[in-house]
Every structure is written in structure tokens, then in C-alpha cells.
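Asks: return atomic coordinates for the entry below.
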Amino acid sequence: MTRHAARTPADFRTASGRLQFAVVRGACLTALLLGTRTAVAAPPPAPAASGGPTIRMCSAVREGATCVDVEMSPRRPFALGRRAASDGADLPPGPAAWLARGQFFNDGGRRIFFRREGRGPTLLVLHGFPTSSYDYAAIWPALTARFDVIAVDLLGSGFSDKPFPYDYSVFEQADILVRLTAALGVARTHVLAHDYGGTVAQEVLARSNAGTSPLCVQSATFLNGGLFVDAQNLTPVHYLLDSPLGVPVGALTCEPVFKCITNSFAGDAGRNGVVDLEAWWAILNYNRGKRVMHGIIQYLDERKRYEERWTAALACAPCPVAYIYGAEDGVSGDSIARRFAEVVPNAPVVRLCGLDHYPHAEAAGRTAGVFHALHDRFGTPSAGAPPSADRGAVPPPPAPR
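Replies: Prediction:
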């Protein structure tokens, strides 16, 4: 895969860039001397059942927890079982509750975490890098009031498996989403995607546009994300993680450095404690997630290599598309919004003043209001609509095997 040729962007010459570089370098040296923080361990995956795809439900998240594989028959592609549970011993209360209310899809022996709640049309929500579906915790009640929401932890993120070493790819992430939604009986969905998840959504949309996927995208709304290579403004941290130093930089990152860097993307909400950085840090460390950051961030190279395909996915989309963004984001704010308006001239672009890279976490109510207003414009059924046909077709859980 094509690599970036240069690692000396102008960002390194700015005061902010020099500070970020110094902080990461200092963290690596400190971690080498003092050792890294103990990671939260996840239960090892068990082999997939031979009869076909399965949903795996875990009774606990501690090592040694037992898992039940529920085989999905061809006529009934998905069966609900016991939800994943946690005693909260290793995670802060928020992430522990989020994990307990979710489920695991067994994708060829790899566990993919997802949480599904709500009534109405299906909404697939995708998170950014290097965080998880928990980014949507604050906005979750507003989304589930109108939609049947499926929030997924992409492979290598959140509570999903994090294979290492591994060649992570946007295309495989899209494959997994197609298999998961098929297993859930979902053929049509709206999409809400942030950051890295936006790039994955572009690939899902490209397949839907071409009619080559069983999953039909009904609308796609993007939150802050580097949808266009020529308009994104990467920071020194991006370049370091994407460089040959990426594995040690990621693995040796400590909590103060993570919070310092994330605060620079979360604006006042991060500094004032509105964004739960402690929870985000705990989830990143779940199942040794820091070491896979270098592998996941290869999506930057894929953005460059497949820019034409993913830009065309937006330009040629037969469904409504929109961009909602925090105006204070220097990475994927105004520059991406201007390019989005050029590529899709008639699409809504909503600028949220005073917000940074995580509008759905920084100001959940405000972001939800804009999102619902867009769907009123799209003609999506309003709150209180009956459950989607896909959701209603879910059969009762089978007896444990």
C-alpha cells in the first residue's frame, strides 16, 4: 500500500504542532522508563460455529468468561441471546453499562461489538479514530427516540476484537458492516458517521450506489471527518502514528498525553469535562487497543489511494447526504465543508459555531436537533413511528446449546 513520502508537514513548524510533537516524544521516553499502564483484558474469542455465522453473547468481560454461540439458521438470520454483561470492575461506569447493553457478532471468529436500541427506521452509526461507539452515548437517547439505532465498534476499536499485527482496511470494515446488517435482517438503513467512520461510510455508500451490496443506504449524514484528502489538515500526531514509529508511539502513549491531545480536538467540552475522556481512555486500553492504532490509521493512505472512488460516492449518491460539523475543528472543519459543498452542491452543510471535532459528544442536544431537522427535510418518519419491518422480524432467542 502506498505510503506517505514525506513526514515533515508544515504543522510541525507551528507552535501547536511543536507542542504536540514534544508531548508525544516525551510520553514515549517516559513510558520506556516507567512502563505502560496495564490494559483491560478482554475474553479470548472462541472458534466460530461450523453451521454458519453466529452471534456470541458473553456473560462477563473478565478473563475466563463463558460465551455462548447462537447459530443463525438460513431462514432466521439472527437470533437474540443474552446480552453482554460486565460487573464494572475493570471499566468506568459509563463504558461498563454500554458494554452490558450490547452484543457481539461473530464474524469468522472475530467478535464485533454492537448495540441496538430504539424504534423506527434503521440508523447505522459509525465512530471515529481512535475512539468507539461510546462516542454516541450522550446523543443516544435522542437518536433512539426516532430510529432503530445500530452502533458498531469497528474491528480494532472499542469492545470489538483488536487483532495485532493486522492489515486493517476500510474495505474490510465495510465488508463486516454488510455481513452484520445482513445477519440482523437489515436491508435498508440511514447512516450517521464521524471521522474515520465517515470514510467507511463512503465505501458503504459507493457499493449501495453501484447496486453491488445487499445493504441500501437511504441517507448519509457525516460529522467532522477528512472526507477529502486535499481538504483535510492533518496534525503531527496523525503523521507520527502513520509513520514507521507509529507502533511504539501508539503503544507507549500514556493517559495524560492521550487526554492532552484529545482535549485539543474536543474544545471547551473536553477541557470542562463534558466529554468523558476517562471513559474514552479506558475503552482505548480495552484488549490492548493502543498497539493497533498504527494499523488502523492506514486509512489515511487508503483515503489518498481511493479518493476518486469515495468522492464519487458522495457526488453520485441517489440518496440525501449532509455534513454537520464543529466550526472550531482545524482538521476537518471549514475546509472539508467547503469541499463538500463543491462536490454535492445541493446537499445541506450545517456549521455549528463553538464546537470542535466531536459535536455529537460536545453538544449532544444541539447536534441531535440539527440531525432530526435534516431528517424532517429528508422525509424520514418522525418520532413515535412503529418499529421497522426488519426489527419486527427478529425471532425469539433459541435455547442455549
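Asks: could you use CA atoms for every contact and neighbour count after this?
Replies: OK.
Asks: report all helices and strands that the longest strand anywhere in the chain contacts.
Replies: Assignment by DSSP state E gives strand 110-118 as the longest strand of the chain. Under the contact criterion of 3 or more CA pairs under 8 Å, 6 or more residues apart in numbering; DSSP states H and E, strand 110-118 touches strand 103-107, helix 140-144, strand 148-152.
Asks: tilt between the first one and strand 148-152?
Replies: Just to be clear, that refers to strand 103-107. Interaxial angle of strand 103-107 relative to strand 148-152 (axes from the mean of the first three to the mean of the last three CA atoms, to 10 degrees): 60 degrees.
Asks: following the longest strand of the chain, which helix or strand comes up?
Replies: Where DSSP states H and E defines the elements, the next helix or strand beyond strand 110-118 is strand 122-126.
Asks: taking strand 148-152 as reference, get the angle to that following strand.
Replies: Using the same axes, to 10 degrees, strand 122-126 lies at 20 degrees relative to strand 148-152.
Asks: part of a helix, is residue 172?
Replies: Yes. Counting by DSSP: H, G, I helix; E, B strand; the rest coil, residue 172 is part of a helix.
Asks: list of residues touching whichever strand or helix holds residue 280?
Replies: Using DSSP H and E, the element containing residue 280 is helix 277-285. Outside helix 277-285, the residues within contact range by CA atoms under 8 Å, 6 or more residues apart in numbering are 39-40, 91-92, 94-95, 130-132, 134-135, 157-159, 255, 258-259, 262, 270, 289-290.
Asks: thinking again about what came up before, now the helices and strands packed on strand 110-118 in TSV, with mean neighbour count and distance to residue 378?
Replies: Below are these laid out as TSV (neighbours: other CA atoms under 10 Å; distance: least, CA to CA, whole Å):
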stretch	mean neighbour count	distance to residue 378
strand 103-107	25	30
helix 140-144	19	16
strand 148-152	25	17
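Asks: sequence B follows; please return its structure for comparison with A:
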Amino acid sequence: MALPGIALDQWRAQCQHFEFKGHQLCYWTAGPEDAPPLLLIHGFPTASWDWHYLWRPLAEHYRLIACDMLGFGYSAKPAGHAYSLLEQADLHQALLAQLRITDGVHLLAHDYGDSVAQELLARHQEGRIKLASCVFLNGGLFPETHHPVLVQKLLLSPVGPLIGRLFNRKKLEASFAKVFGPDTLPGSAELDDFWTLISHDNGPAIMHRLIRYMPERRQQRDRWVAAMQATQVPMRLIDGAVDPISGLHMVERYRVLIPQADTVVLDGIGHYPQTEAPEAVLAHYLEFRQAVAQAAD
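Replies: Below is the predicted model:
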């Protein structure tokens, strides 16, 4: 049975607010407060609504936390800000502290969020946060296998500010058509909602600033990969195979670099498995968590 999801206006109405470094951020919670905490971390250029198909079924099992990161969705988008993956990790730790969640945090991340999760995993190894598990969806876990689309390359170039200002719904549709699976493309209404999130509060004007995560990934690559190789935190990669950015070629690299790699490949699925194949992602995630729980007993 297809998962029903949550309408964007209903999702926004459930937003709660917290302040981080003087900026107002939107966050969401669901599920029993005494259940294991699961932090969901969204990707670029979208927002936490990406998880809306999985939100209710996951909330039956876990205490869910998700926020629109600084510069995304319904959170603040300061125009002159130097956006950083490390700061986004700080933001998540601040939110967890506000919610009085101190340890045993599980992560489910996608795209840009994968890099934030890698930073949190490195901090776990350094004793700065306590994680319980980590599941990655499609994302640039390894800079050497990341194949950015043209608009990302242009945003990172000297003409980036202009490219951002010119970015519109039509260009979003063209970009998504390249990275989604051929049989799982977003419909017109879903594209409208994605565009609403991106364009909110003049979001395209800062896209050239947000895209600086790509060189930051290269700077942190060795530290993050070393953490993934050394950690005892259970990990799984659930990946849409036909994603040209971080599809099967990235899975193959993951299997080379990560000891006892736990990987799931979703055939015919592209860069957004949580919206293209949410039922499959849910099944593989719950299976993973069951195995983690059994191993802990």
C-alpha cells in the first residue's frame, strides 16, 4: 500500500521554532517521548518535508526530530551568511540539547544531510555526541565519486550569485528530471511544493552560498571517512541505483572503503529514494533497526 504522506501546508502548520545564533529555525517532532530518538537530516536544496511519506510510519516506532537547516525550507535564510556543514552539525546538537536528548541518537540522512551525519559520526568518535546508529540515503559520502549536476557546478563558479537568482521552478523541474528515476519522477503538484520550500524567503538568492558544502566535503573527507571506517556505530546505506550524482558507482566505492559494508540498492530509483520509493526505504530501515536491536540484546 502506498504511504499517504503529509500535505505541505499541514506540515508547515506543525512547525515548532527554536533560535540558533540569533536565527529562527523550524523543527518538527513526533512519536512517543520515551521512544528511541531518531534524527532525520534533509538534503540540498530541499527541506525536512522530504521525509513526509516516512514521518507517520516512523513515528509509530521512534521519537522523531527533524529541522529545516539554516538556509533551507521555512528556517531563516540570512543573505550574507557563510553557511557551513560544521555549523549545521552544531545546529542539530543545539536542537537535541534543547529537547534534552543527550545520547543514543539514531540518524537517517540524505544528500547534504549525509555530510552533516558524517560530521556527527566523527564527533561521536571524538566523544562529543553519542550515536546509536546511522543510515545514509543517496549523497556525496566520498568527494571522489560525487558527480554534481550542471547547476551545482555553476552555482559554485564566479557566476553563482546570478545562477541562483535566475533559478526557478522550470529549472528545478529540469534538474530533478536528471536525478530522479525514469519511472518515479515527481508530479506537478509535488514539484510545486518543492519549489515553495526552495523559494521561500528568497531562497534562490543564497544557493551560491549553500553550495560551498562541496569544497567543505573535500576538506573534511579524510576525517569523515576515517570515522566511518573506525566506528562501532551500526551503519547502512540505502541507495537509489540510477542516481547519476551518487548512485551505484557510490555504492561500489562504499563497499571498498567501509568494513563489512551494509548496503541496499534500489533498482530503478534515483537520488530521492525517500520520495520515489518510501515503502522500500521504510522496510529496509525498519529491518536495519530490528537487526541493531537484536545485536544489542
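Asks: centre of the chain to the longest strand of structure 1, how far?
Replies: 12 Å (CA atoms, centre = their mean, to the nearest Å).
Asks: contacting residues for residue 219 of structure 2?
Replies: Counting by CA under 8 Å, 6+ apart, residue 219 of structure 2 has no contacts.
Asks: relative to residue 259 of structure 1, how far out is the equivalent of it over in structure 1?
Replies: By TM-score structural alignment, residue 219 of structure 2 lines up with residue 305 in structure 1. For residue 305 of structure 1, the distance to residue 259 of structure 1 equals 31 Å [CA to CA, to the nearest Å].
Asks: what helix or strand is residue 265 of structure 2 on?
Replies: Counting by DSSP H and E, the element that carries residue 265 of structure 2 is strand 263-266.
Asks: what is that strand packed up against?
Replies: Short answer (3+ CA pairs under 8 Å, 6+ apart): strand 263-266 of structure 2 packs on strand 235-240, helix 248-257.
Asks: out of those, which comes closest to residue 149 of structure 2?
Replies: helix 248-257 (15.2 Å; CA to CA).
Asks: what range in structure 1 matches the closest one?
Replies: So helix 248-257 of structure 2 is aligned with residues 334-343, judged by TM-score structural alignment.
Asks: what does the strand holding residue 265 of structure 2 contact?
Replies: 236-241, 248, 251, 255, 273, 280, 284.
Asks: can you tell me the helix or strand for the residue mapped onto residue 250 of structure 1 from structure 2?
Replies: Residue 250 of structure 1 maps onto residue 164 in structure 2, with residues paired by TM-score structural alignment. Using DSSP H and E, residue 164 of structure 2 maps to helix 160-166.
Asks: that helix vs structure 1, average offset?
Replies: Helix 160-166 of structure 2, aligned to structure 1 and superposed, deviates on average by 1.1 Å (mean CA distance after the TM-score superposition for structure 1).
Asks: run a quick neighbour tally on residue 379 of structure 1.
Replies: Residue 379 of structure 1: 9 surrounding residues under other CA atoms under 10 Å.
Asks: and it, how far is that from residue 197 of structure 1?
Replies: Per CA to CA, residue 379 of structure 1 is found 24 Å from residue 197 of structure 1.
Asks: again with residue 351 of structure 1
Replies: Distance, residue 351 of structure 1 to residue 197 of structure 1, by CA to CA: 19 Å.
Asks: neighbour count: those two, which is higher?
Replies: Set residue 351 of structure 1 next to residue 197 and count neighbours by other CA under 10 Å: residue 197 wins out with 27 against 16.
Asks: now do the contacts for the aligned residue in structure 2 for the more buried one.
Replies: In structure 2, the residue equivalent to residue 197 of structure 1 is residue 113, according to TM-score structural alignment. Residues in contact with residue 113 of structure 2 (CA under 8 Å, 6+ apart) are 41-44, 139.
Asks: and with 10 Å instead?
Replies: 40-44, 47, 69, 85, 88-89, 107, 119, 136-140 (CA atoms under 10 Å, 6 or more residues apart in numbering).
Asks: same thing with residue 181 of structure 2?
Replies: Residue 181 of structure 2 neighbours (CA under 10 Å, 6+ apart): 240-244, 267-273, 276-277.
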